[in-house]
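In: I would like to see how this sequence folds:
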Amino acid sequence: MPTQQFEFTVETTGRGTYELTAALSERLANCGVRTGLCHVFVCHTSASLMLCENADPDVRRDLEALMSRMIPDGDPLFVHQNEGPDDMPAHARSVLTGSELTLPVREGRPALGTWQGVFLWEHRTGGQHRRLIVTVQGD
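Out: The predicted structure follows:
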């Protein structure tokens, strides 16, 4: 089966995590790839992707708290503030957490661990339209 690629968007309401696991699983099931790899890429410099605990939302809340302590909005260290005090912190968070994930595909679904989920992590305080590109290779 040839490589397949599709896009989808996620509407965010501001800083936080947005689970993509179900949407990604549904799109993978429609691809027809049973075994292979799924590469997910977010086309933005102020949001990221992560594979994270999906059972207890406190894990993601704690990660946000940690990130806020490490990279606070409005830090005078940052010169770049073209879009406000959360602008450079959002870029720094994105660089530290990453813009892509590669997942194994097994039986037409992402082969994730029991407590793993795929999340978009929005780093801006205001709502955004986030575009993702998914590339699937396999049989």
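
In: when you work out contacts or count neighbours from here on, use the C-alpha atoms and nothing else.
Out: OK.

In: tell me the buried residues in the lengthiest strand in the chain?
Out: Assignment by DSSP state E gives strand 129-138 as the longest strand of the chain. Applying a neighbour-count criterion of 16 or more other Cα atoms under 10 Å, one finds 130, 132, 134-138 buried in strand 129-138.

In: next one: the lengthiest helix in the chain to chain centre, how far?
Out: Longest helix of the chain, by residue count under DSSP state H: helix 57-70. In terms of Cα atoms, centre = their mean, to the nearest Å, the gap separating the centre of helix 57-70 from the centre of its chain is 15 Å.

In: which other residues reach that helix?
Out: 16-17, 52-53, 93 (Cα atoms under 8 Å, 6 or more residues apart in numbering).

In: ok, now stretch 123-133?
Out: Here stretch 123-133 has contacts from 5-16, 40-44, 46-48, 86-87, 89-91, 93-94, using Cα under 8 Å, 6+ apart.

In: next, the structure of the following sequence, for comparison with the previous one:
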Amino acid sequence: MFHAESLTLATRGRGTYEITRQIQQVVGNAAIERGLCTVFVHHTSASLIVCENADPSVRVDLERYFARLVPDGDPIFVHVDEGDDDMPAHIRSILTQSSITIPVARSRCDLGTWQGIYLWEHRTAPHQRRITISVVG
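Out: You can find the predicted model right below:
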């Protein structure tokens, strides 16, 4: 069996946006007892992560670490067509993931106790992000 749905998420700019509930809803709609769920973001300046969902300071620390690792406005970047955050956003998405695969058990993503699924927006301005969720089993 195969089931796929897309969703659009409006971001307010750089940061993490939990999408676990929306993903679980799609997996439930698929009515697939056991299998795999693949989540894919259709953009080159946003990414997907599985991260702790109990303490938001984990995601704050991730953002601070990436700001140090790939700072906006670094003079080494040539690609700055859309501003100082343009190339850093691309690098951040390459260093993370554009797709993730999660096991499905009992028609739900089989996540750990403290795991959540997040869209990580790497641009500073708001964007509309398209995500496709595919479930096979």
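
In: in structure 1, which spans are strands?
Out: Counting by DSSP E, one finds strands in structure 1 at the ranges 4-11, 16-19, 35-42, 47-53, 100-106, 109-110, 116-122, 129-138.

In: got these as JSON lines, with distance to Glu26 of structure 1 columns?
Out: Formatted as JSON lines, those follow (distance: least, Cα to Cα, whole Å):
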{"stretch": "strand 4-11", "distance to Glu26 of structure 1": "12"}
{"stretch": "strand 16-19", "distance to Glu26 of structure 1": "13"}
{"stretch": "strand 35-42", "distance to Glu26 of structure 1": "13"}
{"stretch": "strand 47-53", "distance to Glu26 of structure 1": "17"}
{"stretch": "strand 100-106", "distance to Glu26 of structure 1": "12"}
{"stretch": "strand 109-110", "distance to Glu26 of structure 1": "8"}
{"stretch": "strand 116-122", "distance to Glu26 of structure 1": "13"}
{"stretch": "strand 129-138", "distance to Glu26 of structure 1": "12"}
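
In: looking at those strands, which is nearest to Gln81 of structure 1?
Out: strand 47-53 (16.3 Å; Cα to Cα).

In: quick check, distance from the closest one to the centre of its chain.
Out: Computed by Cα atoms, centre = their mean, the chain-centroid distance of strand 47-53 of structure 1 equals 5 Å.

In: that strand vs structure 2, mean deviation?
Out: Once fitted to structure 2, strand 47-53 of structure 1 is off its aligned match by 0.3 Å on average (mean Cα distance after the TM-score superposition for structure 1).

In: what is that strand packed up against?
Out: In terms of contacts (3 or more Cα pairs under 8 Å, 6 or more residues apart in numbering; DSSP states H and E), strand 47-53 of structure 1 is packed against strand 35-42, helix 57-70, helix 87-97, strand 100-106, strand 116-122.

In: quick revisit: any chance of CSV for the buried residues of strand 129-138 of structure 1, columns distance to Leu63 of structure 1?
Out: Formatted as CSV, the buried residues of strand 129-138 of structure 1 follow (distance: Cα to Cα, whole Å):
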residue, distance to Leu63 of structure 1
Arg130, 21
Leu132, 22
Val134, 25
Thr135, 28
Val136, 29
Gln137, 32
Gly138, 33
